[in-house]
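Next comes the sequence, and after it the predicted model I'd like to discuss.
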Amino acid sequence: MKDTAKHQGLRNQLVSILQQKGISDKSVLEAIQKIPRHLFLDSSFEDYAYQDKAFPIGAGQTISQPYTVAFQSQLLQVKKDDKILEIGTGSGYQTAVLYKLGAKVYTVERQNELFKKTNALFPKLGIRPKHLSFGDGYKGLPLHAPFDSIIVTAGAPFIPKPLMAQLKIGGRLVIPLGENVQIMTLLIRKNETQFEKHEFGEFRFVPLLEDKN
């Protein structure tokens, strides 16, 4: 689990690229600068870890490109001690960014292989999510609701109703919506029944799958 000066230098370069692409949230850039992304990837990808690209992580899933992680994190406007629900733990990289931002992270993964992997990895990196669970992201985590923010890290064909219900009033839900290409969508909960919707262009994600295990 080595993080060398070379890795840190590559992260500095990555942060510059993200700034050029329009990421302006200083705390998000700082989190990306600190987190050793190469440790969330298979060692064969280590040399490419700080390129702004997605890579396979097993179970038909990918680690999102750093720009996407930064973009979603910036949309959340994370404040210290925010209670955040993450749907799709995946490699754990996005979880680590939220944790570095000071959030209390509740994260759900439906691929058992990835769930076991991140469960073993987090303690080694000093990352302590509040709750890491194996289950169906479409259902959220009703027992731990409500949440200040919810982030979905896979392409969803629609916004799951349980996730909307588990969001606090004033809370933010960031979700990529669509089948083949997704539109990054932000919902802000105005009251019990009303949500304000904003759209932020096209992204590509692996699909959000319902629990098949």
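Arrived safely, thanks for sending.

contacts, neighbours, all on C-alpha from now
Will do.

Report all helices and strands that the longest helix anywhere in the chain contacts.
For the chain, the helix with the greatest residue count under DSSP state H is helix 5-20. Contacts defined by 3 or more C-alpha pairs under 8 Å, 6 or more residues apart in numbering; DSSP states H and E place helix 5-20 against helix 26-34, helix 66-76.

For that helix, list every residue counted as buried.
7-8, 10-12, 14-15, 17-18 (16 or more other C-alpha atoms under 10 Å).

for stretch 172-186, same thing?
Result for stretch 172-186 [16+ other C-alpha under 10 Å]: buried residues 172-179, 181-186.

Presented hereafter is structure B, for comparison with structure A:
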Amino acid sequence: MRDPADTRLLTDSEKYRQRMVERQLIRRGITDPRVLDAMRTVPREAFVADYLARRAYDDCALPIELGQTISQPYIVALMAEAAEIKPGDRVLEIGTGSGYAAAVLGQLAAHVHTIERHALLAETARGRLAVLGHGNIEVRCGDGTQGWAEHAPFDAILAAASGLRIPEAWKLQLAIGGRLVMPRGGMRSVQKLIKLTRVSEGNFAEENLGSVMFVPLVGEHG
């Protein structure tokens, strides 16, 4: 395997990803080597419009279709690391968006099931993921607040939208020992990124990972 620190044979895109990992992730405390490798591997420019390709590795969110955004690389890495995804895990993602975070999760897990409420975004993400060869990711258009019961239980659930409470369906679909990572709060209040671990059938341990800002969770239980 090529040493990721050796940039002599890297393409421009790979160099930008390496720089992003070093400056935006490692310096901010992301340490999971599998997450760092996934972030080095997935080409973020493939998930934005052509006119934004040169900004693909900027330290910020970027606009995508329908007024939505592709998350800041650090946030994607932070959530993936917090979810503690193992190679054999089954993961549920709420809010496919561009498909970028799903692609990163697909590098970490055995199966990723991702739900997007906008049909255009779901179809666009499905096409991008297929072109890049992500055969372990299934995209569904629907109400993410209901989860995806037929594929439960999930070892990890990650949500890219903020709600005032955690939908009960997500808690029920989380495996014992599973981790749920989501922003909690309203649009006019401070949002906190939380990690919820299901320690037993009816018991959950919660951890606050810091302040964030996400779009609102929309759906029957949003």
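Everything's here; your move. These numbers come from a predicted model, not from an experiment.

TM between them?
Here the superposed chains carry a TM-score of 0.94, computed using TM-score structural alignment, normalised by the length of the first structure; 208 aligned residues with a C-alpha RMSD of 1.2 Å.

returning to that earlier point: contacting residues around the longest helix of the first structure?
Helix 5-20 of the first structure is contacted from outside by 29, 32-34, 36, 50-52, 66-67, 70, using C-alpha atoms under 8 Å, 6 or more residues apart in numbering.

Which among these count as buried?
By 16+ other C-alpha under 10 Å, these give 29, 32-33, 36, 50-52, 66-67, 70 as buried.

so the strand ranked longest in the second structure matches what in the first structure?
Taking DSSP state E as the assignment, the strand of the second structure that covers the most residues is strand 174-184. Aligned using TM-score structural alignment, strand 174-184 of the second structure spans residues 167-177 in the first structure.

so how far is that stretch from its chain's centroid?
In terms of C-alpha atoms, centre = their mean, to the nearest Å, the centre of stretch 167-177 of the first structure is found 13 Å from the chain centre.

likewise stretch 158-178 of the first structure?
14 Å.

Now Leu105 of the second structure: which helix or strand?
Assigned by DSSP states H and E, Leu105 of the second structure falls within helix 100-108.

Helix or strand next in line after that helix, which one?
For helix 100-108 of the second structure, the succeeding helix or strand toward the C-terminus, using DSSP H and E, is strand 111-116.

Return the distance of that next one from the chain's centre.
On C-alpha atoms, centre = their mean, the centre of strand 111-116 of the second structure falls 10 Å from the chain's centre.

and if you look at stretch 97-112 of the second structure?
Computed by C-alpha atoms, centre = their mean, the chain-centroid distance of stretch 97-112 of the second structure equals 7 Å.

against the first structure, where does it fall?
The aligned range for stretch 97-112 of the second structure is 90-105, by TM-score structural alignment.

Kindly reformat the buried residues of stretch 172-186 of the first structure as TSV containing distance to Gln61 of the first structure.
Formatted as TSV, those follow (distance: C-alpha to C-alpha, whole Å):
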residue	distance to Gln61 of the first structure
Arg172	25
Leu173	22
Val174	19
Ile175	17
Pro176	15
Leu177	17
Gly178	17
Glu179	16
Val181	16
Gln182	16
Ile183	19
Met184	19
Thr185	21
Leu186	23
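
and which of those residues is nearest to Pro142 of the first structure?
Each of those was scored against Pro142 of the first structure by C-alpha to C-alpha, and Leu173 proved nearest at 15.2 Å.

What separation do you get for the closest one and Tyr67 of the first structure?
18 Å (C-alpha to C-alpha, to the nearest Å).

same thing with Leu18 of the first structure?
6 Å.

list residues touching both of the two?
With C-alpha under 8 Å, 6+ apart, Leu18 of the first structure and Tyr67 have no common neighbours.

Spatially nearest residue to the counterpart of Glu192 of the first structure in the second structure (excluding sequence neighbours)?
Here Glu192 of the first structure is matched to Glu201 in the second structure, going by TM-score structural alignment. Spatial nearest neighbour of Glu201 of the second structure, excluding adjacent residues (C-alpha to C-alpha, 6 or more residues apart in numbering): Ile176 at 6.7 Å.
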